[in-house]
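Undergrad: sequence isn't available, so here's the structure alone:
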């Protein structure tokens, strides 16, 4: 029996966490986090991390696995997520990925290889480009990877493409992702009316503030939040660090966070709508859990 991996995707604030738990309950599953900011210990309120008491006894994986000063890595996540998937499947249970970080979802689900890197090679190429110029480097790339040479416009990516070819012997374009599942999977997207989502996201941010977002940021700042390249720029956290620094009032930080969250949700929708494999359900659809279970069962023998 092949057990498909389930991924619950969509914009922030659409109810992914609740549906993920419900599906895990119905299908004897375990949840794997696919929200890059929920990797961080202590970042609970501002990431809407589901509290343990609301997880309904369902095992959750890849939550609270990084310190706020560490940088999240898609390549490392791919390895960790696939290890979690294999372990869950080995127990005869169903893996349920839940999150809105599109690249992380693809890393877990799709045939996606990450090109190697070598800081020494990159530094040498940067020095060579400074002397030779972009046109010379573009011609060098055209000889070994004409596809990338046509696509790439900036110097940074020119260097990256030549770095990858020098290290691996493969063209950078060979690492481009394909919409091809690494193993059987089904993606369920949650669709929310745009105006309703805008209102919901504003309420969500206000709710985080009422729960103590400023206090959470203050505690994390004392633990080194400003030194975390990823964590310090997270929605809400960057804004409320500025409150602590006196650069923004709390009201300004709230408005800035609401606007940034809405823009982020639009980018998430653009990403997931670009994948024709996603089955979209209205987040308020009556019987949404039953409908989602039906989609999963129709994609594999889970009876």
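TA: Cool, got the structure. The structure displayed is predicted, hence computed values, not measured ones.
Undergrad: please count neighbours and contacts with C-alpha atoms only from this point.
TA: Fine.
Undergrad: so how far is residue 65 from residue 157?
TA: 30 Å (C-alpha to C-alpha, to the nearest Å).
Undergrad: nope, residue 111 is what I was after
TA: 24 Å.
Undergrad: more neighbours: which of these two?
TA: Legend: neighbour count by other C-alpha atoms under 10 Å for residue 111 and residue 65, higher for residue 111 (16 against 13).
Undergrad: is it correct that that one is in contact with residue 181?
TA: Yes. Counting by C-alpha atoms under 8 Å, residue 181 is a contact partner of residue 111 at 5.9 Å.
Undergrad: I'd like to know which elements whichever strand in the chain runs longest is packed against.
TA: In the chain, taking DSSP state E as the definition, the longest strand is strand 185-191. The helices and strands touching strand 185-191, judged by 3 or more C-alpha pairs under 8 Å, 6 or more residues apart in numbering; DSSP states H and E, are strand 5-9, strand 278-282, helix 288-299.
Undergrad: give the next helix or strand downstream of that strand.
TA: helix 194-211 (DSSP states H and E).
Undergrad: another one to put next to it:
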């Protein structure tokens, strides 16, 4: 995913962007398709792991039949060896939103990758990168461990140091500081829409979701998740920076290595998926702009469509 810096791409009196958000397994893809059929819309994927070609079973990627003829964008755009980029996604998603609206249709974001959703919807600036700085910091991480890097980050950006636990993100924060002279935390987004938007969140019964996620993982295994991981391993999955961390794929790579059993990998994937769903709920619950609807409401599609139809249309610029 490569592109130029994002620019405002609103058309005159364009309708608000629609985003369908919520935890994994809550039915976001189905609702997005139903809304697209109701509102003459097109769907833009905002699940970072569904960017990858071949990662179909383990990401619960929507099938051609499930799309019901609705155009879907930003699915299957990366090889598993490539790294997903939030800033590139921002540029591509905003270009698509502008194009969809220019054709008189509704743009509908669907996905549970919270930062990617915000990148498309919110005023959010991304600092650049420097491969030389990144490489030097990564070598330091490998040789000395994360403690010295964290200590250095605490001195220049205590906010990020207190928030970031992952070593890769600590490296990124230090890279940004060296490159820009600004703390990484200064680039954090405000809750301010880049262009008008309406976010619909799917409110779930948490115990029922836990059961559904377990059943879904077992269904993935029955459909051939291990074989999918085996094919992707041969295609270089382990060489990627993003793809091999996807739920299920890391666990089932260990089965291929002989260090885990199929049953153990399945159980670990269920646990990891439930934990991920909790983190997603925490993320989206923190945004007061999300309008929550019951995922099991028989009138869900009608209610969501009504919200999208009545969302205020901004005046032409």
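TA: In hand now; what should we look at? For clarity, every value in this text was computed on a predicted model and none was experimentally measured.
Undergrad: coming back round to it: overlap in contacts, residue 111 and residue 181 of the first structure.
TA: Residues touching both residue 111 of the first structure and residue 181 (C-alpha atoms under 8 Å, 6 or more residues apart in numbering): there are none.
Undergrad: chain center to stretch 103-110 of the first structure, what's the gap?
TA: 8 Å (C-alpha atoms, centre = their mean, to the nearest Å).
Undergrad: nope, stretch 301-309 of the second structure is what I meant
TA: 23 Å.
Undergrad: average distance between that stretch and the first structure?
TA: Stretch 301-309 of the second structure, aligned to the first structure and superposed, deviates on average by 0.9 Å (mean C-alpha distance after the TM-score superposition for the first structure).
Undergrad: pull the contacting residues for residue 119 of the second structure.
TA: 86-87, 89-90.
Undergrad: confirm it sits in a strand?
TA: No. Residue 119 of the second structure sits outside any strand when classified using DSSP: H, G, I helix; E, B strand; the rest coil, being helix.
Undergrad: re earlier: want to throw the helices and strands packed on strand 185-191 of the first structure into a markdown table with mean neighbour count and distance to residue 122 of the first structure?
TA: Shown next, in a markdown table, are those (neighbours: other C-alpha atoms under 10 Å; distance: least, C-alpha to C-alpha, whole Å):
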| stretch | mean neighbour count | distance to residue 122 of the first structure |
| --- | --- | --- |
| strand 5-9 | 27 | 35 |
| strand 278-282 | 17 | 37 |
| helix 288-299 | 16 | 44 |
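Undergrad: if we can go back for a sec, so where is the longest strand of the first structure in the second structure?
TA: The aligned range for strand 185-191 of the first structure in the second structure is 197-203, by TM-score structural alignment.
Undergrad: distance from the matching stretch to the first structure after superposition?
TA: Mean deviation for stretch 197-203 of the second structure: 0.6 Å (mean C-alpha distance after the TM-score superposition for the first structure).
Undergrad: for the one residue sitting closest to the centre of the second structure, which non-adjacent residue is closest in space?
TA: Geometric centre of the second structure, nearest residue: residue 113, 2.2 Å, by C-alpha atoms, centre = their mean. Once flanking residues are discounted, residue 113 of the second structure sits nearest to residue 47: 5.1 Å by C-alpha to C-alpha, 6 or more residues apart in numbering.
Undergrad: now which residue in the first structure aligns to the one you found?
TA: So, by TM-score structural alignment, residue 47 of the second structure is matched to residue 35.
Undergrad: need the nearest residue in space to residue 80 of the first structure, chain neighbours excluded.
TA: Closest to residue 80 of the first structure by C-alpha to C-alpha, 6+ apart is residue 62, at 7.9 Å.
Undergrad: report how many residues lie close to that neighbour.
TA: Residues near residue 62 of the first structure, counting by other C-alpha under 10 Å, number 19.
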